[in-house]
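Colleague: 3D model of this:
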Amino acid sequence: MSRDDNRGERGRQAEHGLEGLIYASRWLMAPLYLGLAAALAILVITFFRELLAAIPALYVLEEKQIILLVLTLIDISLAGNLVLIILFSGYENFVSKIEAAHNDVDRPEWMGTIDFSGLKIKLVASIVAISAIHLLKIFMNLDSYPPASVQWYVIIHLTFVGSGIGFALMDWIEEKSHRIAKSDH
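Modeller: Model (predicted):
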């Protein structure tokens, strides 16, 4: 074996080792996903804290207060859904397949099929829904908020909506360009 061949082989081994290390680094995300599972538990506790706090006053709460409570519970549920989407999709897209759910009849249909683009759209849709619920709660208590704050909440919500439309439009354009590129070949 010549000296150049030996150097080439060592280079390939070094490259292979480096690529293996980079590939294994995806597992550094696993603790973050465990943290998201803990955040989901916090949301569950918060949900029941809100619900249980309202039970003693249930018969004296006005309709507006009950609607605000329900909106708060919906808001927490949507936040939990958002965490689950990120947890499942992020783990499956970037770390490893969730084999425990592979043959489970209750496995969500989107699990294992959602790509980064689909994840992005689901996230934005969830954020817009959460923002809309929050905005509805503000409108139900409009007298408690200064007009400038309400204006900013509306602007922020519209920014989320615009971002969602922008992401969807970018994905549509990208899909169209892929179709055109495929038809040219």
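
Colleague: all contacts plus neighbour counts: C-alpha atoms, from now on.
Modeller: Will do.

Colleague: Do a quick rundown of the strands in the chain.
Modeller: Counting by DSSP state E, the chain has no strands at all.

Colleague: what are the ranges of the helices in it?
Modeller: Secondary structure of the chain by DSSP state H: the helices cover 3-24, 30-54, 63-94, 116-140, 147-184.

Colleague: Would you mind giving those helices as a markdown table with distance to Ala101 and mean neighbour count added?
Modeller: Below are those laid out as a markdown table (distance: least, C-alpha to C-alpha, whole Å; neighbours: other C-alpha atoms under 10 Å):
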| stretch | distance to Ala101 | mean neighbour count |
| --- | --- | --- |
| helix 3-24 | 22 | 11 |
| helix 30-54 | 16 | 14 |
| helix 63-94 | 10 | 17 |
| helix 116-140 | 19 | 18 |
| helix 147-184 | 29 | 13 |
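
Colleague: Can you say which of the ones you listed is nearest to Asp106?
Modeller: helix 63-94 (14.0 Å; C-alpha to C-alpha).

Colleague: Make CSV from the helices of the chain and add distance to Trp110 to it.
Modeller: Output for the helices of the chain, formatted as CSV (distance: least, C-alpha to C-alpha, whole Å):
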stretch, distance to Trp110
helix 3-24, 25
helix 30-54, 18
helix 63-94, 9
helix 116-140, 10
helix 147-184, 18
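
Colleague: Those: which one's closest to Arg107?
Modeller: helix 63-94 (10.8 Å).

Colleague: Alongside the first, I'd like the structure of this one:
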Amino acid sequence: MIERALERFLFASRWLLAPFYVALVLGLVGLLIKTMLELLHFLPMVFSSKESDIILGILSLVDLTFTGSLVVIVIFSGYENFVSKIDANEHKDWPEWMGKIDFSGLKLKLMSSIVAISAIQLLKAFMNVGNVSDRELMWLVGIHVVFVGSGIILALTDRIAAEKH
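Modeller: Purely as a prediction, here's the structure:
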């Protein structure tokens, strides 16, 4: 009887994660505000700036979009994996991938998004190489290589674990 009550209590504790996902939604709102500010900064310069500056502005928007997409993936996948299933039948435009990403898939999507965001930051630095110090460029390359290596190792360990099952 005590064991059953403890198990119910532990199972119900998963709902403590729900406020974390609400906080991520609020963070997504903050990211949207930052994206709109970036767009307001970017649009007036389109006609007067060099091509490289326009590309840098677009890369900033892509970077923010990737980050927002990453947050959405974490919100929905995390909620479905750890808190409660969402009834997709109630939502006509429910994306097919939602509800199918397990924790392993979530880790890989998270890592690949981080690698993509890192690659965009590196590309922005290369596009602006005249204003970036060698030291900063070296750090950006090093960090990106670490992210790529971590992603490969994570994918390999997941593949090895899947083969054992």
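
Colleague: tm score of chain vs chain?
Modeller: Once superposed, chain against chain, the TM-score is 0.96 (TM-score structural alignment, normalised by the length of the second structure); 165 aligned residues with a C-alpha RMSD of 1.1 Å.

Colleague: How about the contacts made by Val141 of the second structure?
Modeller: Applying C-alpha atoms under 8 Å, 6 or more residues apart in numbering to Val141 of the second structure gives the contacts Leu122.

Colleague: Which residue in the first structure aligns with it?
Modeller: Residue pairing (TM-score structural alignment): Val141 of the second structure is matched to Val154 of the first structure.

Colleague: tell me the contacts of the residue nearest the centre of the second structure?
Modeller: Geometric centre of the second structure, nearest residue: Leu70, 2.4 Å, by C-alpha atoms, centre = their mean. Leu70 of the second structure is in contact with Lys109, Leu110, Ser113, counting by C-alpha under 8 Å, 6+ apart.

Colleague: 7 Å - rerun?
Modeller: Leu110, Ser113 (C-alpha atoms under 7 Å, 6 or more residues apart in numbering).

Colleague: Ok, Tyr21 of the second structure next?
Modeller: Ile75.

Colleague: And it, what's its match in the first structure?
Modeller: Aligned partner of Tyr21 of the second structure by TM-score structural alignment: Tyr33.

Colleague: now swap in Glu96 of the second structure and tell me
Modeller: Aligning on TM-score structural alignment places Glu96 of the second structure opposite Glu109 in the first structure.

Colleague: Please apply the same query to Ala116 of the second structure.
Modeller: Checking TM-score structural alignment: Ala116 of the second structure goes with Ala129.

Colleague: for Phe82 of the second structure, same thing?
Modeller: Using TM-score structural alignment, Phe82 of the second structure pairs with Phe94 in the first structure.

Colleague: What distance do you get for Glu92 of the first structure to Gly20 of the first structure?
Modeller: In this view, Glu92 of the first structure and Gly20 of the first structure are 19 Å apart by C-alpha to C-alpha, to the nearest Å.

Colleague: Also Leu136 of the first structure?
Modeller: Following C-alpha to C-alpha, the distance that separates Leu136 of the first structure from Gly20 of the first structure is 50 Å.

Colleague: And for Asp104 of the first structure?
Modeller: Relative to Gly20 of the first structure, and taking C-alpha to C-alpha, Asp104 of the first structure is found at 31 Å.

Colleague: for Gln13 of the first structure, same thing?
Modeller: Computed as C-alpha to C-alpha, the Gln13 of the first structure to Gly20 of the first structure distance reads 10 Å.

Colleague: Which residue in the first structure aligns with the residue nearest to the centre of the second structure?
Modeller: Per TM-score structural alignment, Leu70 of the second structure is aligned with Leu82.

Colleague: I'd like the distance between the nearest residue to Asp63 of the second structure once chain neighbours are set aside and Phe42 of the second structure.
Modeller: Spatial nearest neighbour of Asp63 of the second structure, excluding adjacent residues (C-alpha to C-alpha, 6 or more residues apart in numbering): Ile117 at 5.8 Å. Per C-alpha to C-alpha, Ile117 of the second structure is found 19 Å from Phe42 of the second structure.

Colleague: same question, Met127 of the second structure
Modeller: 16 Å.

Colleague: Check Val83 of the second structure too.
Modeller: 40 Å.

Colleague: same check, this time on Glu80 of the second structure
Modeller: With C-alpha to C-alpha as the criterion, Glu80 of the second structure and Phe42 of the second structure are 37 Å apart.

Colleague: What of Phe76 of the second structure?
Modeller: 31 Å.

Colleague: Repeat that for Leu28 of the second structure.
Modeller: Here Leu28 of the second structure is placed at a distance of 20 Å from Phe42 of the second structure (C-alpha to C-alpha).

Colleague: Could you do Leu10 of the second structure as well?
Modeller: Applying C-alpha to C-alpha to Leu10 of the second structure and Phe42 of the second structure gives a distance of 49 Å.
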